[in-house]
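Asks: sequence? don't have it. structure:
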């Protein structure tokens, strides 16, 4: 049973903006006893509370989230949050730079996986892999 209160409404609105209906209403409304508590927590606490705090912009939160997912090797969530970051105004170049920066602090495998995920997301979103002409200089 979903309780529609202010945190829920704020969280579902943020999820909808970042991930569309499939990542918002569909996720929440098609839960089971197995995952309903997780979906409630993600909607209310993650997106209804923490993502709304004034100390960081939503764009900055997306950049940080993507960086942490690259650092911890959470492949599936990297793709989810790369899409969300694009919706939140993070540029493809910024996402690439986050993945490249990971080489320094997380190692080549982490950075490589981040770039691989970005390649998939950019292809899906029809973002040209020629981001800034750097490869032709």
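Replies: Ah, there it is. These figures come from a predicted structure and were not determined experimentally. Numbers count the residues shown, from 1 in each chain.
Asks: make it CA atoms for all contacts and neighbour counts henceforth
Replies: Fine.
Asks: which residues are contacting the helix or strand containing residue 12?
Replies: Assigned by DSSP states H and E, residue 12 belongs to helix 6-23. Helix 6-23 has contacts (C-alpha atoms under 8 Å, 6 or more residues apart in numbering) with 24-25, 40, 43-49, 80, 83-85, 87-88.
Asks: put this beside the first:
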């Protein structure tokens, strides 16, 4: 495997999600989850988030929309924080969730709004 891809993935993952999250994920990695963490770092962060075709703001918008559509409420707080890091405002995050609701359904957007609101409130404390 290409260590440059892993290193780039680790760098981008830290820039987007923060050192604390990545350190926590690394510390919680077990023999069972090690291959999955390697996959995430290489494939998602090292091969997708490093591409030139979209900026990080746009990637965050897409990620929020897909997580909302797939009802991935456990992943949303991390990516709401990442969206703020990538330059989205709370109002823009709301617009992404509202827009997603029109195409993925109101219940999905309703759950995402609740998670995002809680996360944004925690971030402002």
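Replies: Perfect, I can see it now. None of the values given here were measured: they were computed from a predicted structure.
Asks: re the thing from before, which residues in the second structure does the helix holding residue 12 of the first structure align to?
Replies: Aligned by TM-score structural alignment, helix 6-23 of the first structure corresponds to residues 4-21 of the second structure.
Asks: the equivalent of residue 80 of the first structure over in the second structure: how many residues sit nearby?
Replies: Under the alignment (TM-score structural alignment), residue 80 of the first structure pairs with residue 78 of the second structure. Neighbour count for residue 78 of the second structure, taken as other C-alpha atoms under 10 Å: 17.
Asks: what does residue 107 of the first structure give?
Replies: Considering only other C-alpha under 10 Å, residue 107 of the first structure is surrounded by 13 other residues.
Asks: and the gap between it and residue 92 of the first structure?
Replies: 21 Å (C-alpha to C-alpha, to the nearest Å).
Asks: before we move on, back to that, what sits closest to the match of residue 80 of the first structure if chain neighbours are left out?
Replies: residue 17 (7.0 Å; C-alpha to C-alpha, 6 or more residues apart in numbering).
Asks: give the equivalent position in the first structure for residue 44 of the second structure.
Replies: Per TM-score structural alignment, residue 44 of the second structure is aligned with residue 46.
Asks: where does that match sit: helix, strand or coil?
Replies: What DSSP: H, G, I helix; E, B strand; the rest coil gives for residue 46 of the first structure is helix.
Asks: how many residues are close by the closest residue to it other than its chain neighbours?
Replies: Of all residues not flanking residue 46 of the first structure in the chain, residue 11 sits nearest, at 7.4 Å (C-alpha to C-alpha, 6+ apart). Number of residues near residue 11 of the first structure (other C-alpha under 10 Å) recorded here: 26.
Asks: OK, contacts around residue 29 of the second structure?
Replies: residue 37.
Asks: from residue 96 of the first structure, how far off is the match of residue 44 of the second structure?
Replies: For residue 46 of the first structure, the distance to residue 96 of the first structure - C-alpha to C-alpha - is 25 Å.
Asks: with residue 122 of the first structure instead?
Replies: According to C-alpha to C-alpha, residue 122 of the first structure stands 11 Å off from residue 96 of the first structure.
Asks: ditto for residue 3 of the first structure
Replies: Taking C-alpha to C-alpha, one finds residue 3 of the first structure at 39 Å from residue 96 of the first structure.
Asks: okay, these two: which has more neighbours?
Replies: residue 96 (17 against 9).
Asks: how would you label that one: helix, strand or coil?
Replies: Here residue 96 of the first structure is helix, with the state taken from three-state DSSP.
Asks: once you drop chain neighbours, what's closest to it?
Replies: residue 115 (6.7 Å).
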